[in-house]
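Novice: next one to model:
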Amino acid sequence: MQARWQPDPADHEATFLDGIRTAAKAAARIVFLQELTLSRYLADERPANEPNALAEQLPGGPTHVFAAKAAAETRVTVHASVFEKADGADGPDGLGYNTAILVAPDGTLLARTRKLHIPKTAGYYEDHYFRPGPAAANPYPVIDYNDPLISDPYGRVLVSAPRDRDAVLIADLDLDQRRDWLDRLPLLATRRPDSYAALTQSD
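Specialist: Presented below is the predicted three-dimensional model:
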């Protein structure tokens, strides 16, 4: 689901909740909400103050609480995204994490993934807000793409959203297709980590 940001938090949450209900009525089992779900995209400009002050605790912050309530009401799993506060030894530089979460209908935080690749360019000053997430041993894979769409493992776009209005996209996904794709293109089995060191070297 995609929705324009609304400055009134209650209106913003109501829009998402309505979309989650719509998807649930269409028999969705999981609903994906947009990046930085309950806030505007703040990295379009440099921060005026310490950015971590704008971040949320996880678990227990507003986005997690909203996702848990929505999941409980609709009985679907909810994916959301949050500017996660980095505390203690992880937080001396004032940066947080851009974190994706999965919340079950019973409120369980099933998984979280902290964004690894942080854009650094005009209009995307994410490096002024977010630190790169650690490479977890069992990551919850999230692929960030600007245009809202649903595709299958073969890269075919099943449905896409307009860019000028709120939208709820619904599609049936065959999870066995991923296994088939990996069998046809065994890229993971043919990786060459011995050749990756050069990628970390600056020119």
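Novice: from here on, contacts and neighbour counts on C-alpha atoms
Specialist: Fine.
Novice: now the element after the lengthiest helix in the chain, going C-ward?
Specialist: Looking across the chain with DSSP state H, the single longest helix is helix 9-25. Per DSSP states H and E, the first helix or strand lying C-terminal to helix 9-25 is strand 30-32.
Novice: spatially central, which residue of this structure would that be?
Specialist: For the chain, the residue nearest the mean C-alpha position is Ala100 (3.9 Å; CA atoms, centre = their mean).
Novice: my read: that residue touches Leu110, true?
Specialist: No - the criterion here is CA atoms under 8 Å, and Ala100 misses it with Leu110 at 10.9 Å.
Novice: what helices or strands is the longest helix of the chain leaning on?
Specialist: Helix 9-25 is packed against helix 62-74, with contacts defined by 3 or more CA pairs under 8 Å, 6 or more residues apart in numbering; DSSP states H and E.
Novice: let's see this one next to it:
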Amino acid sequence: MSPGSEYNLYTAIGDELMDSPARVNEPETTPLRISLIQASWEGSKEAQIQSLTRAVEIASEFEPDLIVFQELTLYPYACSVPNFDGSDFKPEGLISGESHDFAVRMAKLSNAHILISLYEEADEEGELGFNTALIVSPKGEVVTRTRKTHIPQSAGYYENTYFAPGDDGAPTALIGEATVGAPTCWDQWFPELARIYALNESDVLVYPTAIGSEVNHPNFDTQPQWQSVMVGHAIANGIFIAAANRVGTEGDNTFYGSSFIVDPYGRIVLKAGRDEHAVLVADLDLDQRTDWLTLFPFFKGRRPHMYGELVADIELAAEEI
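Specialist: Just a heads-up that it's a prediction; the model follows:
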């Protein structure tokens, strides 16, 4: 795959939509049409913007309600080393920066909501910034902001030297008839957060993502585990989950793409390849959430009074796990 590669298109819309095997009633809600953009870093912000604009033009032909970009959309993934200092990796204002402006342009171009991920500047001078997902409406208005809650700190992913953990909780945006949450990447691995979103009646979780090879274990491919944990979240919470990953090699990291959408039954609706630029467009049958949770009513059997240890401040050393 070379910079400027064309985008491959994958769709699951209209008659391509999978039936709900546990259908309770005839569908009552309008499906959410979502598009994921899987792309690489093109070497400069100018080239990145040009490439992603082309992807949005492709997606726009299908009139999506929401277009989702990868994590750190207009940036290289500099976090493969600690404390990188480069002109293309600087924090920016939430609504005064280039990422916000690009999202507004793409929202107006596509007449869709746009989810963009950015390196947000710190609240106070001298502090760490934030890894932030921003959703902009078709009119260019900010709908919601979600700062990444969990920050990785491992070889090849030294995000703790750039980003502070966010404390936004689980904010959502109403897009059409869908309640959408936007946690980011490493948040994918935490079932507690997915459950909180589900308890807040989210229909869809979208994760802008940047994940790939493991520097200290180059022969270990974590893509199956990455996908499986989100499939589990979808089933256990009766929600749709969509992850937009990046591709290409940056520094020591080779990102494995495989962007996908999974339904509440755990079925993969669409999935991109590991090393391609791709545009995914799918209709999400929101009534599947009701169908699945009627058959398997997980929330009715919860016993919150027994879950105190989940929120206890317990630190375990790696050798204790």
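Novice: quick one on the thing from earlier: which bit of the second structure covers the longest helix of the first structure?
Specialist: The alignment of helix 9-25 of the first structure onto the second structure (TM-score structural alignment) spans residues 45-61.
Novice: do the same with stretch 66-77 of the first structure
Specialist: Counting by TM-score structural alignment, stretch 66-77 of the first structure corresponds to 102-113 in the second structure.
Novice: that stretch: which residues count as buried?
Specialist: Buried residues in stretch 102-113 of the second structure, counted by 16 or more other CA atoms under 10 Å: Phe102, Ala103, Val104, Arg105, Met106, Ala107, Lys108, Ser110, Asn111, Ala112, His113.
Novice: related to what we said a few turns ago, what angle sits between the longest helix of the first structure and helix 62-74?
Specialist: Using axes from the mean of the first three to the mean of the last three CA atoms, to 10 degrees, one finds that helix 9-25 of the first structure and helix 62-74 are set 40 degrees apart in direction.
Novice: give me the mean distance between helix 9-25 of the first structure and the second structure.
Specialist: Its matched residues in the second structure lie on average 1.0 Å from helix 9-25 of the first structure after superposition (mean CA distance after the TM-score superposition for the first structure).
Novice: contacts for stretch 54-73 of the second structure?
Specialist: The contact list for stretch 54-73 of the second structure, computed with CA atoms under 8 Å, 6 or more residues apart in numbering, reads 7, 32-39, 99, 106, 109-119, 131, 175-176, 184-185, 206, 208-210, 244-246, 278-281.
Novice: which of those fall within helices?
Specialist: When DSSP H is applied, those are split such that Ser99, Met106, Leu109, Ser110 fall in helices.
Novice: name the nearest of those residues relative to Glu315 of the second structure.
Specialist: Ser99 (36.0 Å; CA to CA).
Novice: ok, that closest one touching Leu74?
Specialist: Yes - the pair Ser99 of the second structure and Leu74 passes the contact test of CA under 8 Å, sitting 6.7 Å apart.
Novice: now the common contact residues for these two.
Specialist: Ser117, Leu118.
Novice: how about the contacts made by the aligned partner of Val136 of the second structure in the first structure?
Specialist: Using TM-score structural alignment, the partner of Val136 of the second structure in the first structure is Val103. Residues in contact with Val103 of the first structure (CA under 8 Å, 6+ apart) are His64, Ala67, Ala68, Ala71, Thr77, Val78, His79, Leu109, Leu110, Ala111.
Novice: let's go with 10 Å and repeat that
Specialist: Contact analysis of Val103 of the first structure by CA atoms under 10 Å, 6 or more residues apart in numbering lists 30, 64-72, 76-80, 109-112.
Novice: before we move on, the earlier item: show me which residues of the longest helix of the first structure are buried.
Specialist: Neighbour-count burial for helix 9-25 of the first structure, counted by 16+ other CA under 10 Å, picks out His12, Glu13, Thr15, Phe16, Leu17, Gly19, Ile20, Arg21, Thr22, Ala23, Ala24.
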